[in-house]
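K.L.:
next one to model:
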Amino acid sequence: MLEQGLFPCPEALTDDELEPPINEPRINERIRVPEVRLVGPNGEQVGIVRIEDATRLAQEADLDLVEVAPNSRPPVVKLMDYGKFKYEAAVKAREARRNQANTEIKEMRFRLKIDEHDYETKKGHIVRFLKGGDKVKVTIMFRGREQSRPEMGRRLLLKLADELQDLSVVENMPSQEGRNMSLVLGPLKKKAEAMEEQRKVRDERKAADKAERAERAAAKAAKKTSGDESE
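P.N.:
The predicted model follows:
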């Protein structure tokens, strides 16, 4: 248990100052400076202390002394379970890479004079892509004299974005490239979250189907038993 007020308390540090450096930080006996600014395991500010005192406190708390801001004067160190910290950081990094790798950019093409039925059909596909956690690039293809009316294409794309605002965010506003004009919609939910929701829906549907089959079987068995008793 760290005693507050044991050492002079410096001004509060920002979250950025407490972030570990990108490279492997120095820990425990590898920290070779006369004094450090010590931060407790829950972020409490202990103060500027001699490295010997900081090391002793770490040993008493069965924690590691980790240098989190080596360029500060004096360097900032924090008491933490470094093994647990590295494990959690690796899990987060792996999850971030998986989300990035799984996210795809789907493309949906519209004609400027698309009819209502085709519009709704294509919008349904876009909804499915967004719910699946994928980005969608929506492209309007201009033909002939339609190229002189880019505002019509912009209006159609913005209408679509407005109708899908509950599922998406506009990542790139309508921009024209040659005969085409495109808009990019990003999903509100990450790929991993969308996949987890889909898995839950499938599991719930399977459970409901199983319960329904069991109920039919029980009703059939009850009906058969009733028939046997009446004979």
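K.L.:
every contact and neighbour count from this point should use C-alpha atoms.
P.N.:
Will do.
K.L.:
strands along the chain, start to end?
P.N.:
Assigned strands in the chain, in chain order: 35-39, 45-50, 64-69, 76-80, 105-111, 135-141, 168-177, 180-187 (criterion: DSSP state E).
K.L.:
now these as JSON lines including mean neighbour count and distance to residue 152?
P.N.:
Formatted as JSON lines, those follow (neighbours: other C-alpha atoms under 10 Å; distance: least, C-alpha to C-alpha, whole Å):
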{"stretch": "strand 35-39", "mean neighbour count": "24", "distance to residue 152": "59"}
{"stretch": "strand 45-50", "mean neighbour count": "20", "distance to residue 152": "59"}
{"stretch": "strand 64-69", "mean neighbour count": "24", "distance to residue 152": "54"}
{"stretch": "strand 76-80", "mean neighbour count": "26", "distance to residue 152": "58"}
{"stretch": "strand 105-111", "mean neighbour count": "16", "distance to residue 152": "11"}
{"stretch": "strand 135-141", "mean neighbour count": "22", "distance to residue 152": "10"}
{"stretch": "strand 168-177", "mean neighbour count": "16", "distance to residue 152": "11"}
{"stretch": "strand 180-187", "mean neighbour count": "22", "distance to residue 152": "10"}
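K.L.:
here is a second sequence; please produce its structure as well for comparison:
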Amino acid sequence: MPEVRLVGPNGEQVGIVPIVKALELAREADLDLVEVAPTARPPVAKLMDYGKFKYESAMKAREARRNQAHTVIKEIKLRPKIDPHDYETKKGHVVRFLKGGDKVKVTIMFRGREQSRPELGFRLLQRLADDVADLGFVESRPKQDGRNMIMVIGPHKKKAEARAERNAARARARAEG
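P.N.:
You can find the predicted model right below:
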């Protein structure tokens, strides 16, 4: 006669019992007999309210999805022959994105004869990576992709940490002024 290791409704170990007896106990307690570990020897079954179990597991999954960090990739486009002031402006955007906890995809667009000098784009990307090294790290090295050269910079801080820090700074500002 097949047997199962039975776990009670409060998590207590009932022991190894025949399936018929386990079903009988479930009927008496007005609960369901649910197999929780089918590969175990003997299989493990638990007495529980299956509807309530499904509802609670759905709520846990929903809560986990809500707390999940949504990775956003922001993109900045540059040209190899960029003016110093324009470079500083674009660097400011990258800094803002990294402080916000977002990844940044930096694209350098080559036109015409610039394509024969990819080292200009590589040097520019290295310079940008060095300038923002305290806020982020190079997640994917610069690589040529047709007319573009692409590099991804990831933030050191997670999005949730950045948001908490920003909210704390706002609260301090409100308290002072």
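K.L.:
just put the strands of structure 1 in JSON lines and tack on distance to residue 16 of structure 1.
P.N.:
Below are the strands of structure 1 laid out as JSON lines (distance: least, C-alpha to C-alpha, whole Å):
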{"stretch": "strand 35-39", "distance to residue 16 of structure 1": "14"}
{"stretch": "strand 45-50", "distance to residue 16 of structure 1": "15"}
{"stretch": "strand 64-69", "distance to residue 16 of structure 1": "9"}
{"stretch": "strand 76-80", "distance to residue 16 of structure 1": "12"}
{"stretch": "strand 105-111", "distance to residue 16 of structure 1": "33"}
{"stretch": "strand 135-141", "distance to residue 16 of structure 1": "31"}
{"stretch": "strand 168-177", "distance to residue 16 of structure 1": "27"}
{"stretch": "strand 180-187", "distance to residue 16 of structure 1": "28"}
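K.L.:
now for the aligned partner of residue 152 of structure 1 in structure 2: which residues touch it?
P.N.:
When structure 2 is aligned by TM-score structural alignment, residue 152 of structure 1 is paired with residue 120. Taking C-alpha atoms under 8 Å, 6 or more residues apart in numbering, we find residue 120 of structure 2 in contact with residue 80.
K.L.:
quick one: the helices in structure 1, in order.
P.N.:
Using DSSP state H, the helices assigned to structure 1 run over residues 15-18, 51-60, 82-102, 116-131, 150-163, 191-230.
K.L.:
residue 109 of structure 1: which of those is closest?
P.N.:
Residue 109 of structure 1 lies closest, by C-alpha to C-alpha, to one member of the helices of structure 1: helix 116-131, at 8.4 Å.
K.L.:
so what does that closest one touch, helix or strand wise?
P.N.:
Contacts defined by 3 or more C-alpha pairs under 8 Å, 6 or more residues apart in numbering; DSSP states H and E place helix 116-131 of structure 1 against strand 105-111, strand 135-141, strand 180-187.
K.L.:
before we move on, back to that, make CSV from the helices of structure 1 and add distance to residue 110 of structure 1 to it.
P.N.:
Output for the helices of structure 1, formatted as CSV (distance: least, C-alpha to C-alpha, whole Å):
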stretch, distance to residue 110 of structure 1
helix 15-18, 46
helix 51-60, 63
helix 82-102, 26
helix 116-131, 8
helix 150-163, 9
helix 191-230, 25
